[in-house]
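> Following is a predicted model, sequence given first.
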Amino acid sequence: MLGENHALFIEFPELQDKIKELKNSDEHFKQMSDRYHHLDHKIRGLECNNIPTDDTHFTQLKLERLQLKDKLYSLLSN
């Protein structure tokens, strides 16, 4: 679905407390979650505003977001 919000709180609602905790206590987690949020915002902006972009660039953004999501989930589940 175009323009869908993939914020961590939406993706992992059962882990909201852990997300908040790690954002406050783990600088590496905070940096990764900030980058994830930035990528999600950028991707949604491109999708919702029909901004022309190269398919390779768009795919690269989505892949980076997915990889970050996997890393963040790994930290959250430990």
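Thanks, I have the structure now.

> only C-alpha atoms for contact and neighbour calcs from this point on.
Fine.

> Tally up the residues packed near residue 40, please.
When neighbours are counted by other CA atoms under 10 Å, residue 40 registers 23.

> and if you look at residue 73?
The burial count for residue 73: 16, using other CA under 10 Å.

> Then the one 5 residues further on?
The burial metric for residue 78, expressed as a neighbour count using other CA under 10 Å, is 5.

> contacting residues for it?
Applying CA atoms under 8 Å, 6 or more residues apart in numbering to residue 78 gives no contacts.

> let's bring in a second model and compare:
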Amino acid sequence: MPGLDPSQGRRHRNGRVTARIDIRRNHPMAHTPHELSEEFPGEQEKIAKLSADSAHFAKLADEYHEVNRAIHRAETDVEPTDDLHMIDLRKRRMILKDEIAALLRA
């Protein structure tokens, strides 16, 4: 986050600083980034229809949400993880997103 004091967040290897959010003090938690509605704007109706009509699509979407939320919890230190696990989670999210995109284009 530009202009964020490093003491207010976590500095990553690439120099980026992510905000630290203390949920124990009832600070409002930012929305989970990378939700399917954000990744595929204007496709919400198609996503809902495919989720209802296709068990395969619904499973992919559910797994995407699960992985995405795990990444968000790790990034906000709600459930810290090591760098290798974070890389694996991000790769899995990318693979799922690609599969979902292909089904949305079909």
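Yes, it's here. Given the structure is predicted, the values throughout are model-derived calculations rather than measurements.

> care to give me the TM-score?
Aligned and superposed, the two chains score 0.90 in TM-score terms (TM-score structural alignment, normalised by the length of the first structure); 78 aligned residues with a CA RMSD of 1.7 Å.

> Can you show me the helices along the first structure?
Along the first structure, counting by DSSP state H, helices occupy 8-11, 16-25, 27-48, 55-77.

> List the buried residues in the first one.
In other words, helix 8-11 of the first structure. residue 8 (16 or more other CA atoms under 10 Å).

> Find me the equivalent region of it in the second structure.
Per TM-score structural alignment, the counterpart of helix 8-11 of the first structure in the second structure is residues 36-39.

> same check, this time on the longest one
Counting by TM-score structural alignment, helix 55-77 of the first structure lines up with residues 83-105 of the second structure.

> Next up, the contacts around the residue most central in space within the second structure.
Taking CA atoms, centre = their mean, the centroid of the second structure lies closest to residue 68, which sits 3.1 Å from it. Residue 68 of the second structure is in contact with 32, 34-35, 93, counting by CA under 8 Å, 6+ apart.

> Can you mark which positions in the match of helix 55-77 of the first structure are buried?
Neighbour count says stretch 83-105 of the second structure has 86, 89-90, 92-93, 96-97, 100 buried, by 16+ other CA under 10 Å.
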